[in-house]
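1. Quick one, structure for this:
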Amino acid sequence: DKKFYGFLAPRAGEIKSPGREFLNEAVRISVKIKENVVGRDFREGGLRKILNLGHTFAHALETSSGYRNISHGEAVGSGMIDAVELSSYLGLCGQDAAAKALSLIESAGFRRIKIDGKTLLKLIMSDKKVIDRNPVFVLLKGPGEALVKELPVKALKKWLKH
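-> Coordinates of the predicted model:
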């Protein structure tokens, strides 16, 4: 959501501040956005998928850890970093937009969780969202703008090796 991004970006440093006012407002707005998206796509036919930015990577991380040692939030934060970097690599969003998104994600305290590329690929390919042997990702198009993309497995392998 572009408007929410505009709210968060200039105040990113406040996300982890001791005061709860900013965090409470950010959560309130994000819940309203989610409610709006779910209301428009209750059966998850298309639009609702954009709420899953980072989840394809996150599910692989959670599986690799045996659902221990990594919280869902940490896995999604790391997955969002991967999704933004993959988006930039594919040319879906500019480097400036990717850098701003990464800065915002990292300002919330999230870091990339390392996992072997072969293991990551294997786990992603076992995800329920794989279509015709191609994984499906929610990727970044621009600030506050996501898209759902089926990615040829060859492209994913190339990115993992770069």
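
2. CA atoms for contacts and neighbours, from now on please.
-> OK.

3. Can you tell me the SS state at residue 148?
-> Three-state assignment for residue 148 (DSSP: H, G, I helix; E, B strand; the rest coil): strand.

4. Over to the residue lying farthest from the centre of the chain. Which of the three states is it?
-> The C-alpha centroid of the chain is most remote from residue 19, which lies 26.0 Å away (C-alpha atoms, centre = their mean). Recorded secondary structure, residue 19: coil (three-state DSSP).

5. Next one: it from residue 25, what distance?
-> 11 Å (C-alpha to C-alpha, to the nearest Å).

6. Over to residue 60?
-> In terms of C-alpha to C-alpha, residue 60 sits 31 Å off from residue 25.

7. Can you pick out the residue with more neighbours from the two?
-> The residue with more neighbours, out of residue 60 and residue 25, is residue 60; 23 against 12, by other C-alpha atoms under 10 Å.

8. Once you drop chain neighbours, what's closest to the more buried one?
-> Distance criterion C-alpha to C-alpha, 6 or more residues apart in numbering; nearest residue to residue 60, sequence neighbours excluded, is residue 123 at 5.1 Å.

9. That neighbour in helix, strand or coil?
-> helix.

10. show me the contacts for it.
-> 60, 63, 64 (C-alpha atoms under 8 Å, 6 or more residues apart in numbering).

11. ok, now residue 49?
-> 138, 148.

12. Can you show me the helices along the chain?
-> 2-8, 21-40, 55-64, 72-89, 95-107, 117-125, 153-161 (DSSP state H).

13. Count the residues that sit near residue 69.
-> 9.

14. And residue 38, by the same measure?
-> 16.

15. Skip the chain neighbours and tell me the closest residue to it.
-> residue 48 (5.9 Å).

16. Run through the residues that contact the one you found.
-> 37, 38, 40, 41, 42.

17. before we move on, back to that, can you put the contacts of residue 123 in TSV and add distance to residue 12?
-> Formatted as TSV, the contacts of residue 123 follow (distance: C-alpha to C-alpha, whole Å):
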residue	distance to residue 12
60	27
63	30
64	30
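
18. Proceed likewise with the subsequent sequence, for comparison:
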Amino acid sequence: METQRIEYSRSTMTEIIIGNGILKEFSVRLSRLTSARRCAVITNETVAKWYLEPLKEELANRGFSALEIIIPDGEKYKNFETVISVLSELSKNQIDRDCVILGLGGGVICDITGFAASIYKRGITLALVPTSLLAMVDASFGGKNGVNTSEGKNLAGTFYQPALTCVDVSFLLSLPLSQLSYGVVECIKHGLIGDSAYYKFLCNNISEIRARQLDILQRVVRRSVYIKKSFISKDELDKGVRAHLNFGHTFGHALESAGGYIRLNHCEAVGLGMLMAIKTSAALGILKEDYSEQLKIVLRELELPISLPTEISVNSILAYIAQDKKRNEKGLAFVLPVSPGKTLIQHIKSDDLEKIVTIATQI
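-> Modelled structure (predicted):
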């Protein structure tokens, strides 16, 4: 018998540019990624009305011809059917491997575009232009992408890094307050897992953020990008420390799924998920500093829920948690808080899940 081994090297890098009114600079940097001057822009009906033409104009100034692929708006369209329709448009319009696929929009667009780019012709250059605060600090970099199935959220996906991400904070001036609040929840999560001073800064500047003070918003984006970068640069493929970024998400994804992706927005669910994680941590004797009341105050300021919808039951949460992709032979991995700025990973066995979920829902 003979054994041969192949060692692969994986070298990827994402360049993130952050600023105010930077689409021109984005198009300049994009032109350096490829000699091809054809690209595809994937966006949704809502974002297209605001930002598609300004983006296409800047792309045209650098010689790019852009194919528009406009998909319906909403989490319920983050599925295989949408991805297949995108792949069909790319193929019919002869988008080649030396072209670039651009995602212009929020988290759903970033996920769908990243997934499509990763599997179309076995990988094509990806660039993202996030238009929501949530996408700016989360979905537009880090490489996680995917789609939902009838069994749960993000159960199919890949790791595929964008070559270039453009974070233009001026887009936030047109963002509805509810969408701005959703992004702040993700930023709060970053503070709670890695920087207690940043968490306090957010708590003290909610009014300025909601007033869309761009200097404050740019500071927020910069810090959240830095914190997330500190986790993912050490663990690109989510085998270790990156798991801390799932704080609030194990419960949150189950709540989203139980509500049919209609009853709760992603960040409404994550906000509740963080409160549930605090409750769980206290019950297990892990929590050293209970900040749940302060977090509830901030969520109220953001006009977000602090209690579970009555129609979502313990059994429905359990049904979706059972499908969570973070389950292994040790049990289901939960990110639980110790104190502001510090979390740990705790595995909970299947036999204990019903008890834990019952306790967690009593927020």
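
19. Filter the contacts of residue 48 of the first structure down to the buried ones.
-> Among these, those buried by neighbour count (16 or more other C-alpha atoms under 10 Å) are 37, 38.

20. now, which of the contacts of residue 48 of the first structure sits nearest residue 82 of the first structure?
-> When those are ranked by distance to residue 82 of the first structure (C-alpha to C-alpha), residue 37 comes first, at 23.4 Å.

21. Map the closest one across to the second structure for me.
-> Residue correspondence to the second structure (TM-score structural alignment): residue 37 of the first structure is matched to residue 231.

22. which residues touch that match?
-> Counting by C-alpha under 8 Å, 6+ apart, the residues that residue 231 of the second structure touches are 241, 242, 245.

23. Of those, which is the nearest to residue 192 of the second structure?
-> Taking the contacts of residue 231 of the second structure together and measuring to residue 192 of the second structure by C-alpha to C-alpha, the closest member is residue 245, at 9.9 Å.

24. ok so, going back, is it possible to get TSV of the helices of the first structure that adds distance to residue 141 of the first structure?
-> Formatted as TSV, these follow (distance: least, C-alpha to C-alpha, whole Å):
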stretch	distance to residue 141 of the first structure
helix 2-8	11
helix 21-40	18
helix 55-64	16
helix 72-89	7
helix 95-107	9
helix 117-125	21
helix 153-161	17
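
25. Run a quick neighbour tally on the closest residue to residue 237 of the second structure other than its chain neighbours.
-> Using C-alpha to C-alpha, 6+ apart and skipping the chain neighbours, the partner closest in space to residue 237 of the second structure is residue 159 (6.9 Å). Using other C-alpha under 10 Å, residue 159 of the second structure has 16 neighbouring residues.

26. I figured residue 159 of the second structure hits residue 119, correct?
-> No: contact criterion C-alpha atoms under 8 Å: residue 159 of the second structure and residue 119 do not qualify, at 10.6 Å.

27. can you map out the strands along the second structure?
-> Per DSSP state E, the second structure carries strands over the ranges 15-19, 38-44, 65-71, 100-105, 125-130, 144-149, 152-159, 164-168, 327-328, 331-339, 342-348.

28. Quick check: which of the ones you listed is nearest to residue 90 of the second structure?
-> Between the strands of the second structure, strand 38-44 lies closest to residue 90 of the second structure; by C-alpha to C-alpha that is 7.5 Å.

29. What span of the first structure is the closest one aligned with?
-> Under TM-score structural alignment, there's no match for strand 38-44 of the second structure.

30. packing partners for that strand?
-> For strand 38-44 of the second structure, the packing partners by 3 or more C-alpha pairs under 8 Å, 6 or more residues apart in numbering; DSSP states H and E come out as strand 65-71, strand 100-105, helix 107-119.

31. can you put the ones you listed in TSV and add mean neighbour count and distance to residue 312 of the second structure?
-> Shown next, in TSV, are those (neighbours: other C-alpha atoms under 10 Å; distance: least, C-alpha to C-alpha, whole Å):
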stretch	mean neighbour count	distance to residue 312 of the second structure
strand 65-71	18	30
strand 100-105	28	30
helix 107-119	27	24
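
32. now these in CSV, with distance to residue 164 of the second structure?
-> Formatted as CSV, these follow (distance: least, C-alpha to C-alpha, whole Å):
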stretch, distance to residue 164 of the second structure
strand 65-71, 17
strand 100-105, 9
helix 107-119, 12
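
33. among the helices of the first structure, which is nearest residue 136 of the first structure?
-> helix 55-64 (7.5 Å).

34. quick one: the closest one aligns where in the second structure?
-> So helix 55-64 of the first structure sits over residues 249-258 in the second structure, by TM-score structural alignment.

35. picking that back up, so which of the contacts of residue 123 of the first structure persist in the second structure?
-> Counting by both residues aligned by TM-score structural alignment, their matches' C-alpha atoms under 8 Å, these that remain in contact in the second structure are 60, 63, 64.

36. in stretch 290-298 of the second structure, what counts as buried?
-> Neighbour counts over stretch 290-298 of the second structure (16+ other C-alpha under 10 Å) mark 290, 291, 292, 295, 296, 298 as buried.

37. Next one: residue 117 of the first structure from residue 132 of the first structure, what distance?
-> 21 Å.

38. higher neighbour count, these two?
-> Counted by other C-alpha under 10 Å, residue 117 of the first structure and residue 132 do not tie: residue 117 has more neighbours, with 13 against 8.

39. wait, what's in contact with the more buried one?
-> Contacts of residue 117 of the first structure (C-alpha under 8 Å, 6+ apart): 160, 161.

40. mind putting the buried residues of stretch 290-298 of the second structure in TSV, distance to residue 203 of the second structure included?
-> As requested, these are exported to TSV (distance: C-alpha to C-alpha, whole Å):
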residue	distance to residue 203 of the second structure
290	16
291	12
292	13
295	9
296	11
298	6
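
41. Can you tell me how far residue 286 of the second structure is from residue 241 of the second structure?
-> On the measure of C-alpha to C-alpha, residue 286 of the second structure and residue 241 of the second structure end up 18 Å apart.
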